[in-house]
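> Predicted model and sequence below, questions to follow.
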Amino acid sequence: MNGVTGRMGYRQHLVRSVLAIRDEGGVVLSDGRRVVLEPVLVGRNESALSRIARTHGIAEYSTDLAGVLDDPSIDVYFDAQLTSVRHKALVAAIEAGKHTYAEKPVVETVDEALEIAALARAAGVKTGVVHDKIYLPGLLKLRRLIEGGFFGRILSVRGEFGYWVFEGDWQQAQRPSWNYRVEDGGGIVVDMFAHWSYVLESLFGQVEAVTARAVTHIPERVDEHGAPYAATADDSAYAIFELAGGVVAQVNSSWCVRVDRKELVEFQVDGTEGSAVAGLWGCRAQHRSATPRPVWNPDQPTTEAFRDQWTEIPDNGTFDNGFKVQWEEFVRHVVEDAPHAHDVLSGARGIQLAQAGLASSEQGRRIEIEPLDTDQ
């Protein structure tokens, strides 16, 4: 596991996924057997690795990635490093015969992702890319409605994501400064369009075209050391995604918005038979038969409590950590060839969508998304 000294790699992938699976006795396979995970930590900071290993009872850690990849007892290489340095490590891992699982965006360009896919095919190893958002409880409830035919014909999707990230001057920023420097791989389009790609594809249909506007609303921020820096990457993006089947999705992504909704991300889905609003945890719906009859009257104050007219969708079960579920899914894919849709080509489509979004913003026009040439 490379990159576990970072917040996401440590909290979600190491502690809440791999170690949690280890503590539960392993990943359960279809025949009842269990696959036990034993992490080997890799990184540049030996003291940080040592501290994490001691804290969690991990036997092995190293600053020598090449040496770890040469170890025949290692089956899977996981990467949560900065995107800008991930390509070289993934190539090395595949050449060493390791299955690879990586954070998104998996690499910086579509060509790099297609190269990795080709190398993996030639080496006979499997690939996976993180796709955590589709395991959010709210989106799982939304999927239940979709699969149950609740919406009839789906017409449109409206997504709102984001929150105010402090500039770092009078309050510390909630995100690292590299997120706001394009030279370090930052930018909300690169970050979030990779998510919207698999979310939209998984729930509603593959993205066929995008029209986007990416902007930098806050041009200067203050870094972790109190030094001002130029924010060269986009911090907000406003996009229209055209999906297969005629569904239109409008998604706003912003680190410069104050939240006036129930959750930090919400998707409203409207169909001929009903509508729903899904967030991180909650999902509420309104069927055609229960839809009120609003009347536009600007001369009178609104008296209807519109949000009270929706029905909350019950949990009807328990929801595990989405990152952990993905790890279990990928391990089953590796060990018993269980289905796994989110490979490096899925990651490539996310990168392709981000690049198309940036091109649309720069050129001021709609960009069609061409099928990837997977024969490279």
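All right, it came through fine. This one's a predicted model, so the numbers in the text were calculated from it and none came from an experiment.
> Could you use CA atoms for every contact and neighbour count after this?
Noted.
> Pull the residues that contact the helix or strand hosting residue 93.
Residue 93 is part of helix 86-95 when elements are defined by DSSP states H and E. With contact meaning CA atoms under 8 Å, 6 or more residues apart in numbering, helix 86-95 is reached by 66, 69, 77, 79-80, 99-100, 106-108, 112, 116, 119-120, 123, 125.
> Enumerate the positions of that helix that are buried.
The neighbour-count check on helix 86-95 (16 or more other CA atoms under 10 Å) flags 86, 87, 89, 90, 91, 92, 93, 94, 95 as buried.
> ditto for stretch 318-328
322, 323, 324, 325, 326, 327, 328.
> From those, pick the one nearest residue 61.
Of all the buried residues of stretch 318-328, residue 61 sits closest to residue 327, with 20.2 Å by CA to CA.
> sorry, back to before: what would the buried residues of stretch 318-328 look like in a markdown table with secondary structure and distance to residue 374?
Formatted as a markdown table, the buried residues of stretch 318-328 follow (DSSP: H, G, I helix; E, B strand; the rest coil; distance: CA to CA, whole Å):
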| residue | secondary structure | distance to residue 374 |
| --- | --- | --- |
| 322 | helix | 29 |
| 323 | helix | 27 |
| 324 | helix | 29 |
| 325 | helix | 28 |
| 326 | helix | 24 |
| 327 | helix | 25 |
| 328 | helix | 27 |
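> what's the most distant pair in those?
The span of the buried residues of stretch 318-328, defined through CA to CA, is set by 322 and 328 at 10.0 Å.
> Tell me which stretches of the stretch 151-300 of the chain form strands.
Assigned strands in the stretch 151-300 of the chain, in chain order: 154-162, 207-215, 220-222, 228-230, 236-243, 248-254, 265-271, 274-278, 283-287 (criterion: DSSP state E, counting those that start in this stretch).
> Below is structure B, check it against A:
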Amino acid sequence: MDSETVRIALNGVTGRMGYRQHLVRSLLALRDQGGLDLGDGRTLRPEPVLVGRREPALRAIAERHGLRHWDTDLDSVLSDGTVDVYFDAQITAARPEALIRAIAAGKHVYTEKPTATGLADALEVARLARSAGIRHGVVQDKLFLPGLLKLRRLIDGGFFGEILSVRAEFGYWVFEGDWQPAQRPSWNYRAEDGGGITIDMFPHWAYVLERLFGRVTSVMAQVSTHIPNRWDERGKPYEATADDAVYAVFRLDGGIVAQINSSWAVRVMRDELVEFQVDGVLGSAVAGPRRCRIQHRSTTPRPVWNPDQPTTDSYRDHWQEVPDNQPFENAFKAQWELFLRHVALGEPYESDLVAGARGVQLAELGLRSSAEGRRIEVPELAL
């Protein structure tokens, strides 16, 4: 079998997501398994080229994993004709400019979401990528989680019949940073740095809803900054200028109603940090990142409302676990494999920069809905 190398510039690997999910659990895992079998007698072997601003951190990561190539000069990396793909996992505010430079250099681009903090920039990046004729993609990792893959299996198999509604809860308590370190970086809570849970999570909800249930046609949202003061990585207090919670109702094609609460100021009383409940005429399901449970119409119990008596029924016991039935890859690695096949073979790829722009659009409209106190229609994007 012939082996080919694809050189991938990774910008932002000193951050948690870029390092753990994209470098270690995706590209290095692919390298360690011998590369990606393209199915045509070729194997594609990824070779990471690390890019970032912090030289000591880059050098340490490179030495830890036996990587030879790293650089603090993005232009130098982009001018290297042997680099095939540019990947971006920087803070959102820095992303559009870097993507535009990579596109101008003729690189295929793959990026974390959101692709920009505003729709105008997201559309500009998508337009430039299309005009340049390069391959382009955006991370949509939730679609590849085991729980949502099981949910997709149920939908494709007609388990629900007519789907009526989707309800989701996402979030957890992010420590303020004074007496316990925060689990998220401080820029997430500064609007001037591109922070905010709406711009962070609505791009996720956009593709999950669109790919599983139907296009979002309207949104009504309420955003909040519940914790106004936090402490940064150096223990310095700062004002939280970005939203840390958003409560939204979406209307989808076909009339499905989706309600999604997202909060970094909520304590978890559920089995997983995000759960989607899907209710249909024939059955219901609750799916998280790993698990998926179902209740069919024929096994639905008969609850009776009587607040004067203690509840004797354990409602959770009436739900059935959906079996795995297949091995599941790391969600980020699974999507990297699809994108690299798209680069090498030109296979169809739905998670492109246009899809990324739709996610930014939904976030922007959600913020506008909250500011104006009304439901807003979601227009089709025109590139």
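Thanks, I have the structure now. Since this is a predicted model, take the numbers as computed values, not measurements.
> TM between them?
Overall, the chain-to-chain superposition scores 0.98 on the TM-score scale (TM-score structural alignment, normalised by the length of structure 1); 374 aligned residues with a CA RMSD of 0.8 Å.
> Looking at structure 2, name the residue matched to residue 91 of structure 1.
The alignment partner of residue 91 of structure 1 in structure 2, by TM-score structural alignment, is residue 100.
> That match and residue 76 of structure 2, how far apart?
Look at residue 100 of structure 2 and residue 76 of structure 2: by CA to CA, to the nearest Å, they are 15 Å apart.
> and what of residue 278 of structure 2?
49 Å.
> Could you do residue 15 of structure 2 as well?
Shown here: residue 15 of structure 2 relative to residue 76 of structure 2, a distance of 21 Å by CA to CA.
> again with residue 345 of structure 2
Distance, residue 345 of structure 2 to residue 76 of structure 2, using CA to CA: 27 Å.
> what does residue 310 of structure 2 give?
In terms of CA to CA, residue 310 of structure 2 sits 69 Å off from residue 76 of structure 2.
> Please say which of these two ends up with more neighbours.
Taking neighbours as other CA atoms under 10 Å, residue 310 of structure 2 and residue 76 compare with residue 76 leading, 10 against 7.
> In structure 1, point me to whatever sits opposite that one in the alignment.
Under the alignment (TM-score structural alignment), residue 76 of structure 2 pairs with residue 67 in structure 1.
> That match and residue 79 of structure 1: what is the separation?
For residue 67 of structure 1 relative to residue 79 of structure 1 (CA to CA), the value is 16 Å.
> For residue 371 of structure 1, state which of the buried residues of stretch 318-328 of structure 1 is nearest.
Residue 371 of structure 1 has its nearest neighbour among those in residue 326, at 25.7 Å by CA to CA.
> For the closest one, which residues are in contact?
130, 131, 132.
> Same question for residue 71 of structure 2.
49, 50, 51, 52, 55, 58, 77.
> Quick one, which of those are buried?
49, 50, 51, 52, 58, 77.
> Among those, which ones are in strands?
Judged by DSSP state E, those include 49, 50, 51 as members of strands.
> aligned partner of the first one in structure 1?
Here residue 49 of structure 2 is matched to residue 40 in structure 1, going by TM-score structural alignment.
> will you turn the strands of the stretch 151-300 of structure 1 into a markdown table that also has mean neighbour count and distance to residue 145 of structure 1?
What follows is the strands of the stretch 151-300 of structure 1, written out as a markdown table (neighbours: other CA atoms under 10 Å; distance: least, CA to CA, whole Å):
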| stretch | mean neighbour count | distance to residue 145 of structure 1 |
| --- | --- | --- |
| strand 154-162 | 19 | 11 |
| strand 207-215 | 22 | 21 |
| strand 220-222 | 18 | 42 |
| strand 228-230 | 14 | 45 |
| strand 236-243 | 21 | 19 |
| strand 248-254 | 21 | 18 |
| strand 265-271 | 21 | 10 |
| strand 274-278 | 24 | 9 |
| strand 283-287 | 21 | 9 |
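> Using TSV, lay out the ones you listed together with distance to residue 194 of structure 1.
Compiled in TSV, the strands of the stretch 151-300 of structure 1 are given as follows (distance: least, CA to CA, whole Å):
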stretch	distance to residue 194 of structure 1
strand 154-162	14
strand 207-215	12
strand 220-222	25
strand 228-230	25
strand 236-243	13
strand 248-254	12
strand 265-271	15
strand 274-278	19
strand 283-287	23
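> from the contacts of helix 86-95 of structure 1, which is closest to residue 307 of structure 1?
Nearest to residue 307 of structure 1 among those is residue 106, at 38.7 Å by CA to CA.
> Any figure for the gap between the closest one and residue 347 of structure 1?
Residue 106 of structure 1 is 6 Å from residue 347 of structure 1, by CA to CA.
> Give me the common contacts of the two.
113, 129.
> Quick one: the helices in the stretch 51-200 of structure 1, in order.
Residue ranges of the helices in the stretch 51-200 of structure 1, as given by DSSP state H, counting those that start in this stretch, are 65-69, 86-95, 110-123, 137-147, 188-203.
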